[in-house]
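> Sequence first, predicted model second:
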Amino acid sequence: MISADVFTQSDFSARFEWGYEGVEYVGNASDIVVIVDVLSFTTCVDVVVGRGGVVFPYRFKDDTAQSFAMENNAIVAGKRGEPISHSPATLRAIPLHTRIVLPSPNGSTCTVLAKRGGGTVIAACLRNASAVARYINRHGGSVTMIASGERWPNGALRPAIEDMIAAGSILDQLTSHHLSPEAKTAVASYRMAKNALLPTLAQSGSGQELISKGYVEDVHVAAAYDSSECVPILGEQMGYTAC
């Protein structure tokens, strides 16, 4: 059996991996872990935190999520179509300083797992890519970009290209870091798509899923590159707030 140590990218200060296992084997050995879930968890985080709010990630949407929300004076996000939901387009109209519990099997779960590693955890998307890159360049240390991806019906990871592209856009700006081959591949994906971000997202599997359900505006909001200066940092109380 091959040791998992060969997959840690530990010879490099900037790394890239996917999903839960990427957090466990690569991210949790880094000073900074950046969670990327463009459609739509981390885009929602950027929108809410940019309005002075707080986002509490939670792994499951069940009765415990409601209890967790009550403990934190927050509201559990509902389905798209509800006033507070996983729709970043809808969240642009919420009151300032709203506190939201945002359950997600992808970005939220990766956040919860990353918190266990003890490093700084950041939520990133295309909207705040350059702001996050500047934060990382200022603070230094090792960094792992985690593309959260999506899930197939059987629960297996479905890599989502929008997450790799957004991660690559940040890695491309880390001028003082030594990028792993995995990180360089993410950069290449961003450079391929950077002049056509909206069409690329709209034509991707994740984008097509949202558009087919009537949520094309969510794709437009997610593709608004560098429209935000917000850097959401996960705090001790498990809430993302602006740094």
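That came through, no problem.
> use CA for all of it now, contacts and neighbours both
Noted.
> Which residue ranges of the chain form strands?
14-18, 32-36, 54-58, 75-76, 99-103, 120-124, 143-147, 150-151, 157-158, 232-234, 240-242 (DSSP state E).
> Adding distance to residue 5 as columns, could you present the ones you listed in JSON lines?
As requested, those are exported to JSON lines (distance: least, C-alpha to C-alpha, whole Å):
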{"stretch": "strand 14-18", "distance to residue 5": "14"}
{"stretch": "strand 32-36", "distance to residue 5": "18"}
{"stretch": "strand 54-58", "distance to residue 5": "29"}
{"stretch": "strand 75-76", "distance to residue 5": "38"}
{"stretch": "strand 99-103", "distance to residue 5": "31"}
{"stretch": "strand 120-124", "distance to residue 5": "22"}
{"stretch": "strand 143-147", "distance to residue 5": "15"}
{"stretch": "strand 150-151", "distance to residue 5": "25"}
{"stretch": "strand 157-158", "distance to residue 5": "21"}
{"stretch": "strand 232-234", "distance to residue 5": "27"}
{"stretch": "strand 240-242", "distance to residue 5": "30"}
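> adding another structure so you can compare the two:
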Amino acid sequence: MPPNAGRWFTPARARQTGRVTSRDATSAHAQAGHRVRFDWALDGALAVAAGADVAVVVDVLSFTTAVGVALDAGTEVLPYRWADPTAAAFAERHDAVLALPRSVAGPDDLSLSPASIRAASGARAASRVPAASGARAASGVGTASGVRRLVLPSPNGSTICWHLAERLGVPTVLAASLRNAAAVARWVADRPDAAGLTVAVVAAGERWPGGGLRPAVEDAWGAAAVLRGLADALGDEALSPEARSAAALAPPGDVTAALAACASGGELAADGYAEDVRIAAEVDASRVVPGLVDGRFVDVARP
């Protein structure tokens, strides 16, 4: 990823004031007038989530899958901007462990890999694992013996979630994947105020080496699962044309095989992370609904 991957285009008003409002995107790009909206990546998120009550971010390989796996194990997740040198200090302030990038993580290190988080949950300790000392101290690494809070930067999903919450001020930011799409859609639809909600669904996508958006089909599939659930509960007429078109997408045949065969899945497998792809294909295996509360993803479906 380019060094500025976490600092993509932000409207001029947002750069000046630190917040984004519905006036920063035209009504057309915001899909104004539609209760359920859909778009891609950070720019699309800032457009369609302006004025929204709920934003659902989908980053199947692998941020939102990793968040769900962590919450399944009782670990809270704090999203953060990618490649930000302040991440270690942020983790320390929040009594959390900072995950390493996959590319430098060792076998016992926590990273963006859902498999690393699942391995940690199998060896949980009663208290958090402190940041490692010595050569890895600057990264604030947690080893796979259990953590209570995990700071999990990523260039796409985590960065988008951070911007939606901290810059745009969306009241409710949720993380969905193929593992919990049905649970997320059901939780939104079951809210007492569901009839009046505006919901923005964002497929995170990936980035080309030059920094441009690479639409990732796995995120389209995950977003479609959420959108179909919302359409079933709220009616097709609630969806924008973009959202209705996106809802029609589905993986061809076996989900595990489709994920393994897609570009992102093949890339991960080639780098030694085939297990992450298999975990991401656990369709509707999780009932957790990761929602940002005070900057942390917690299971908002729990009473």
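The structure has been received and is ready for your questions. This is a predicted model, so every value here is computed, not measured.
> Give me the TM-score for this pair.
Aligned and superposed, the two chains score 0.93 in TM-score terms (TM-score structural alignment, normalised by the length of the first structure); 238 aligned residues with a C-alpha RMSD of 1.5 Å.
> returning to what we had before: any chance of the strands of the first structure in JSON lines with mean neighbour count and distance to residue 210 of the first structure as columns?
Listed next are the strands of the first structure as JSON lines, based on neighbours: other C-alpha atoms under 10 Å; distance: least, C-alpha to C-alpha, whole Å:
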{"stretch": "strand 14-18", "mean neighbour count": "26", "distance to residue 210 of the first structure": "22"}
{"stretch": "strand 32-36", "mean neighbour count": "29", "distance to residue 210 of the first structure": "18"}
{"stretch": "strand 54-58", "mean neighbour count": "26", "distance to residue 210 of the first structure": "21"}
{"stretch": "strand 75-76", "mean neighbour count": "21", "distance to residue 210 of the first structure": "21"}
{"stretch": "strand 99-103", "mean neighbour count": "25", "distance to residue 210 of the first structure": "18"}
{"stretch": "strand 120-124", "mean neighbour count": "27", "distance to residue 210 of the first structure": "20"}
{"stretch": "strand 143-147", "mean neighbour count": "30", "distance to residue 210 of the first structure": "19"}
{"stretch": "strand 150-151", "mean neighbour count": "18", "distance to residue 210 of the first structure": "13"}
{"stretch": "strand 157-158", "mean neighbour count": "16", "distance to residue 210 of the first structure": "16"}
{"stretch": "strand 232-234", "mean neighbour count": "24", "distance to residue 210 of the first structure": "24"}
{"stretch": "strand 240-242", "mean neighbour count": "24", "distance to residue 210 of the first structure": "25"}
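> Among the ones you listed, which comes closest to residue 178 of the first structure?
Of all the strands of the first structure, it is strand 14-18 that lies closest to residue 178 of the first structure, at 5.8 Å by C-alpha to C-alpha.
> looking at the strands of the first structure, which is closest to residue 225 of the first structure?
strand 120-124 (11.4 Å).
> Residue 121 of the second structure is in contact with residue 146, isn't it?
Yes - at 5.7 Å, residue 121 of the second structure counts as touching residue 146 under the criterion of C-alpha atoms under 8 Å.
> show me what contacts the closest residue to residue 173 of the first structure other than its chain neighbours?
Leaving aside its chain neighbours, residue 173 of the first structure sits nearest to residue 133 (6.1 Å; criterion: C-alpha to C-alpha, 6 or more residues apart in numbering). Contact partners of residue 133 of the first structure, counting by C-alpha atoms under 8 Å, 6 or more residues apart in numbering, are 170, 171, 173, 174.
> Of those residues - the most surrounded one?
Within the contacts of residue 133 of the first structure, most neighbours by other C-alpha atoms under 10 Å means residue 171, with 29 neighbours.
> Filter the contacts of residue 133 of the first structure down to the ones also in contact in the second structure.
For the contacts of residue 133 of the first structure, the aligned pairs still in contact in the second structure (both residues aligned by TM-score structural alignment, their matches' C-alpha atoms under 8 Å) are 170, 171, 173, 174.
> right, and the last one touches residue 137 too?
Right, the one you point to is residue 174 of the first structure. Yes - shown here, residue 174 of the first structure and residue 137 form a contact pair, counting by C-alpha under 8 Å, at 6.2 Å.
> Regarding the first structure, what is its longest helix?
helix 181-193 (DSSP state H).
> got the angle for that one vs strand 14-18?
80 degrees (axes from the mean of the first three to the mean of the last three C-alpha atoms, to 10 degrees).
> Run the chain-centre distance for helix 181-193 of the first structure.
Here the centre of helix 181-193 of the first structure is set off from its chain's centre by 17 Å, with C-alpha atoms, centre = their mean, to the nearest Å.
> same question, stretch 164-180 of the first structure
Distance, centroid of stretch 164-180 of the first structure to centroid of chain: 15 Å (C-alpha atoms, centre = their mean).
> what comes up buried for it?
Residues 164-174, 177-180 are the ones in stretch 164-180 of the first structure that count as buried (16 or more other C-alpha atoms under 10 Å).
> Among those residues, which lie within helices?
Per DSSP H, these map to helices at 164, 165, 166, 167, 168, 169, 170, 171.
> Tell me the one among those residues nearest to residue 86 of the first structure.
Comparing those against residue 86 of the first structure with C-alpha to C-alpha picks out residue 166 as the nearest, at 18.8 Å.
> Now the two most distant members of the kept ones among the contacts of residue 133 of the first structure.
Spanning the widest gap among these are 170 and 174, at 6.9 Å by C-alpha to C-alpha.
> related to what we said a few turns ago, so what's in contact with residue 121 and residue 146 of the second structure at the same time?
Common neighbours of residue 121 of the second structure and residue 146, using C-alpha under 8 Å, 6+ apart, do not exist here.
> mind listing the helices for the second structure?
So, for the second structure - with DSSP H - the helices run 12-17, 41-48, 63-72, 87-93, 114-121, 157-162, 181-189, 217-234, 241-247, 255-261, 263-270, 274-280.
> Quick one: those helices as TSV, columns for distance to residue 55 of the second structure too.
As requested, the helices of the second structure are arranged in TSV below (distance: least, C-alpha to C-alpha, whole Å):
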stretch	distance to residue 55 of the second structure
helix 12-17	18
helix 41-48	8
helix 63-72	13
helix 87-93	24
helix 114-121	22
helix 157-162	9
helix 181-189	10
helix 217-234	11
helix 241-247	13
helix 255-261	24
helix 263-270	24
helix 274-280	21
